[in-house]
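Enquirer: Model the following, please.
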Amino acid sequence: MMANTASPVDQDVLIVGAGISGIGMAVHLQMHCPDRSFALVERRAQLGGTWDLFRYPGIRSDSDMHTLGFIFEPWKHEKSIADGPAILEYLNRIVDERHIREHIRFDRKVVGADWDSAAACWTVTMEDGEGRTSTTTARWLYLGAGYYDYDEPFDANFAGREDFKGRIVHPQFWPKDLDYKDKRVVVIGSGATAVTIVPSMQEAAHVTMLQRTPTWYFIRPAKDGLANFLRKILPEKLAYKITRYKNVRLQDIAFRRAREKPEKVKEFLTRKLKASLGDHYDAEAFTPPYNPWEQRLCLVPDADFFEAMKAGKASVVTDHVERFDATGIQLKSGKHLDADIIITATGLKLAVAGKIPVRIDGERVDWHEHFYYKACMFSNVPNFSAVFGYLNASWTLRADIVSEYVCRVLNHMKATNTLVATPVLADPSSLEEENVFDFSSGYIQRSLHIMPKSTASLPWRLSQNYVQDRIDMRTGAIDDGILTFTNAKAKAPAAPTELEAAE
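Expert: Below is the predicted model of the structure:
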């Protein structure tokens, strides 16, 4: 337990969410803070988060597993671009081999988190599937609840939905009983989800991807040849470390080049597309109006999406939806797309702090009024951290360095016999805000009004530079004059009653 306990707590660290972020933090605590007690609470019946929730055909990573995998656990599968079941197997194996499962309480949805400065602890309120509430206390609250709304996706509000006689499906809630064999399917959207679903519905009569705006695609093999070669000749951990380093560097170089020389990158990506599609290449369908990496680059493993087009199983239409009607979709151009099934892959809805009402001494936290600190904590919010992954690299890269950093903070608190760590910002107006989400993606732009603030320079910044962040988070001073270490605050004495005052 932590030293100098102001009042007993049920666990030192409470981790919300048993997906990649939460499981990663649990392992880092075991490795770096073995004296800390911890628990995970998970709203679902299974672990895995995104990888348990999404069940649409072909569900797979859109990052390579040598960087989406954890720093401490080599990825052993032959495929570097992995499907959902393989990722779940990886997470379950970690949880069982490291005895983390017994720390997870499933079917517990967090509905409130309250910080008490006098007790120097969080009281977290949970609800189970029956609606029964319970509470638990923790010194530190670690949010691994992801970045999007689990309850509802983004609704594009297409007119005429009620007129359509077929079935409408959103990928976030894929029905088990969906039979698409020999059906005409229209997938609305052009992001990673749509590009995964289209080539995976081979049994459909035809799948049309209806896009409002084209996307930049990057073709790469599903298998990493170097990784598989190195695994044969080197110890597993060393082979993984080398492949991970190589992929991090390549991601970084590609992103920088896209920002510095966008025309060159456009030419490169277009050349690859033309080579893959041949006569099926259509400039209108594959020339976005924005530069590469102004939105996340869309990965196409083994060119499967383009192979489905060449085989006549799939096609792309660039147009706007006028309305749904009984037999499909009426387009603004005047054309009509006949459909038996419409899949609305129109994107996610972002959520901050898992939509949990967070209060500090009774006052509700408005996240848009707080600044990021070290990409994981927030101005004037004590003993609290959250993971928001990279937009230009794998989610787990941030999850790993955030976990390591929080463990460094916890160990500093133990060494200094303190209980509370708060990134103190006395004058928010002294900081110059900058939109760190320099991405034009719809789901980002729609949510800027709820996101915490960021500045142009560290530490008040959600940076998008993993290589620099890793150095800063691992070697930067913990006691930097901003992160302030204190103990439980004494409660202010109660005001005297009128009778006492009169005496």
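Enquirer: rest of the way, CA atoms for contacts and neighbours
Expert: Will do.
Enquirer: Going by residue numbers, what spans are helices in the protein?
Expert: With DSSP state H as the criterion, the chain has helices at 20-32, 50-53, 65-68, 84-97, 192-200, 225-233, 236-260, 262-277, 283-286, 304-310, 395-416, 442-445, 466-475, 498-502.
Enquirer: can you give me the strands in the stretch 51-200 of the chain?
Expert: 104-105, 109-116, 121-127, 133-143, 167-169, 184-188 (DSSP state E, counting those that start in this stretch).
Enquirer: Just put the ones you listed in CSV and tack on distance to I197 and mean neighbour count.
Expert: CSV is the format used below for the strands of the stretch 51-200 of the chain (distance: least, Cα to Cα, whole Å; neighbours: other Cα atoms under 10 Å):
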stretch, distance to I197, mean neighbour count
strand 104-105, 32, 20
strand 109-116, 30, 20
strand 121-127, 34, 22
strand 133-143, 30, 20
strand 167-169, 12, 14
strand 184-188, 8, 24
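Enquirer: Proceed likewise with the subsequent sequence, for comparison:
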Amino acid sequence: MAAEKSLHEYDVILVGAGISGINFAYRLQERNPELSFCILEGRHELGGTWSLFKYPGIRSDSDLYTFGFPWRPWEEQNSIAQGARIINYMKESAAMYGIDKKIQYHHQVNNANYSTSSKRWTLDVTANGSEQRAFRCKFFLMCTGYYDYKEPLKAIIPGIEDFEGTVAHPQFWPEDMDYTDKNVVIVGSGATAITLLPNLAPKASHVTILQRSPSYVMSQPSEDKLELLIRRMTWWSKPLEHRLIRWKWLLVPFLFTRFAYTFPKTCRKLFGKAIQAQLPPTLPRDPHFNPSYDPFEQRVCFCPDGDFYECLRSGKGSVQTGVIEKVTPHGIKLTSGDELHPDIIVTATGLKVRFAGGMKLSIDDKPYNVAEKFIWKGVMLEDLPNAAFVIGYVDASWTLGADATAQLMCRMMKQMRKEHVVEVVPRRSEAEKRTMTEEPLLRLTSTYVRKAKDMLPKAGSSGQWKARSYYYKDIWMAWFGDIRSGLEWVRGV
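Expert: Below you'll find the predicted structure:
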């Protein structure tokens, strides 16, 4: 009886108030205004990644002209932005369209169960830390991102527990940590490490990136010559300026990544020359900036206006490539025999992948195993009715993939209403089950992605089950593509 009293009913429930959730909410209001919905957010505020991470200098690793919402242009004249400005932009955008009033904070979804008899999802939610509530909906949208907010990826660093200095992880940066005049070693070579080095160096005595293997680090101007030209030519129309700059950021990176995939060796040489030109004479490109993989096999790191390389040239920052033998109470000993003597160790070793925020899924109270299933169009999970999962791109802005998903699902829900359909379920045919081979969901060879293979759904080798490719194709599919094949449409009685 108590559960019935606290039951909250909606047509659609979105879980997660980050970029994906806010964008999905806007598309629902725009395309499906007849549907009631709410957003359940486990934390105290919207923003997702940009609310959680507080390390010095946190910034986007994609341009804001495409990472920002397509329905509210990013108006500042810099393509890379600090985390605080991004979250302000998100809050302003949500408030502008009343989306903030749809968010219920401190609502952690624990379980989501679908009833095939009632054609409804029931979500078990812990509200405000202890209160148990039940929410019910016709359609369930998982806008939770892809990593664990409570626990970072645990890297095996021998002896780290013996270190007598400070150890910090960027995901849980100590607000009171003072690194003034300290010797800092950042363990890791990804975007976080590349961001931290130039932001810690001005106050620190010295900052060293200690990497097992190198990454590609490319400089990106805050505002390039083409953007300046567009601004001059469209001085009379801000909407046109925003549209052209956004299309520039849609087109140029797309062409560049296609070139990289088609001619990987040539792209590798171009990257190498660009990196070599920015390095100080005392720091050789090989091995410190000569990755074993081709560009975009792992995420390429971008630094605004070359601040990372400027820090290296100034002597305040350095890079060391090697394998940690062990951490001692006062240092880090490498297998090469070299030893570092930091006051602070920052373990920028990556994110722990976690599907749907860790919530448990079930159908008629029978557990649903995500890792055993294929994903339809990169959006809906095999055999899981009336549900969608939002995932972005690895070589373009996350928001582009999130918006393609939102527009596709809004179109599907509109068609369901028109045809009096109560249930849509992705199903592979018997032939597909016999012949389809598994392919990676994410086209990355990064360690954290490989470790997450048993936690994520699978992409298929054919039909509607192929992995996502690129934005232009996906948005076209969202507008005009086939939404029948691979799906069962069940009409109401």
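Enquirer: TM-score of the superposed pair?
Expert: Remark: TM-score between the superposed chains equals 0.94 [TM-score structural alignment, normalised by the length of structure 2]; 481 aligned residues with a Cα RMSD of 1.6 Å.
Enquirer: Could you look over the helices of structure 1 and pick the most buried one?
Expert: helix 65-68 (a mean of 25; mean count of other Cα atoms under 10 Å).
Enquirer: Superpose on structure 2 and give me the mean offset of it.
Expert: Following the fit onto structure 2, the mean deviation recorded for helix 65-68 of structure 1 is 0.8 Å by mean Cα distance after the TM-score superposition for structure 1.
Enquirer: tell me what that helix is packed against?
Expert: helix 236-260, helix 395-416 (3 or more Cα pairs under 8 Å, 6 or more residues apart in numbering; DSSP states H and E).
Enquirer: Next, format those as TSV and append distance to K313 of structure 1.
Expert: Shown next, in TSV, are the helices and strands packed on helix 65-68 of structure 1 (distance: least, Cα to Cα, whole Å):
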stretch	distance to K313 of structure 1
helix 236-260	32
helix 395-416	32
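Enquirer: closest to L331 of structure 1 out of those?
Expert: helix 236-260 (33.2 Å; Cα to Cα).
Enquirer: Now do that closest one against helix 225-233, angle only.
Expert: 170 degrees (axes from the mean of the first three to the mean of the last three Cα atoms, to 10 degrees).
Enquirer: which residue numbers in structure 2 go with helix 236-260 of structure 1?
Expert: Aligned using TM-score structural alignment, helix 236-260 of structure 1 spans residues 238-262 in structure 2.
Enquirer: List of residues touching the matching stretch?
Expert: 63, 65-66, 73-75, 227, 230-231, 234-235, 266-267, 295-296, 395-396, 470 (Cα atoms under 8 Å, 6 or more residues apart in numbering).
Enquirer: need the strands of the stretch 51-200 of structure 1 in CSV with distance to V381 of structure 1, can you?
Expert: Converted to CSV, those look like this (distance: least, Cα to Cα, whole Å):
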stretch, distance to V381 of structure 1
strand 104-105, 25
strand 109-116, 9
strand 121-127, 12
strand 133-143, 11
strand 167-169, 40
strand 184-188, 40
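Enquirer: so which of those strands comes closest to R461 of structure 1?
Expert: Comparing the strands of the stretch 51-200 of structure 1 under Cα to Cα, the one sitting nearest is strand 133-143, at 18.0 Å.
Enquirer: measure the spatially closest residue to R60 of structure 1 that is not a sequence neighbour to G69 of structure 1 for me?
Expert: In space, and not counting its chain neighbours, R60 of structure 1 is closest to D83: 3.9 Å by Cα to Cα, 6 or more residues apart in numbering. Here the criterion is Cα to Cα, to the nearest Å. By it, D83 of structure 1 lies 13 Å from G69 of structure 1.
Enquirer: Mind checking which of the two has more residues around it?
Expert: With neighbours defined as other Cα atoms under 10 Å, D83 of structure 1 and G69 compare such that G69 has more, 26 against 16.
Enquirer: Do I have it right that that one meets T396?
Expert: Yes: with contact defined as Cα atoms under 8 Å, G69 of structure 1 and T396 form a contacting pair (6.6 Å).
Enquirer: follow-up on the earlier one: among the helices of structure 1, which comes closest to G112 of structure 1?
Expert: So among the helices of structure 1, helix 20-32 is nearest, using Cα to Cα, at 18.0 Å.
Enquirer: mean per-residue distance, that closest one to structure 2?
Expert: Mean for helix 20-32 of structure 1 is 0.4 Å (mean Cα distance after the TM-score superposition for structure 1).
Enquirer: tell me what that helix is packed against?
Expert: Under the contact rule (3+ Cα pairs under 8 Å, 6+ apart), helix 20-32 of structure 1 is packed against strand 11-16, strand 38-41, helix 84-97, helix 395-416.
Enquirer: at 10 Å instead, please
Expert: strand 11-16, strand 38-41, helix 84-97, strand 133-143, helix 395-416 (3 or more Cα pairs under 10 Å, 6 or more residues apart in numbering; DSSP states H and E).
Enquirer: which residues in structure 2 does that helix match up with?
Expert: Going by TM-score structural alignment: helix 20-32 of structure 1 matches residues 19-31.
Enquirer: so how far is T135 of structure 1 from D128 of structure 1?
Expert: 11 Å.
Enquirer: Overlap in contacts, these two.
Expert: Common contacts of D128 of structure 1 and T135 (Cα atoms under 10 Å, 6 or more residues apart in numbering): V110.
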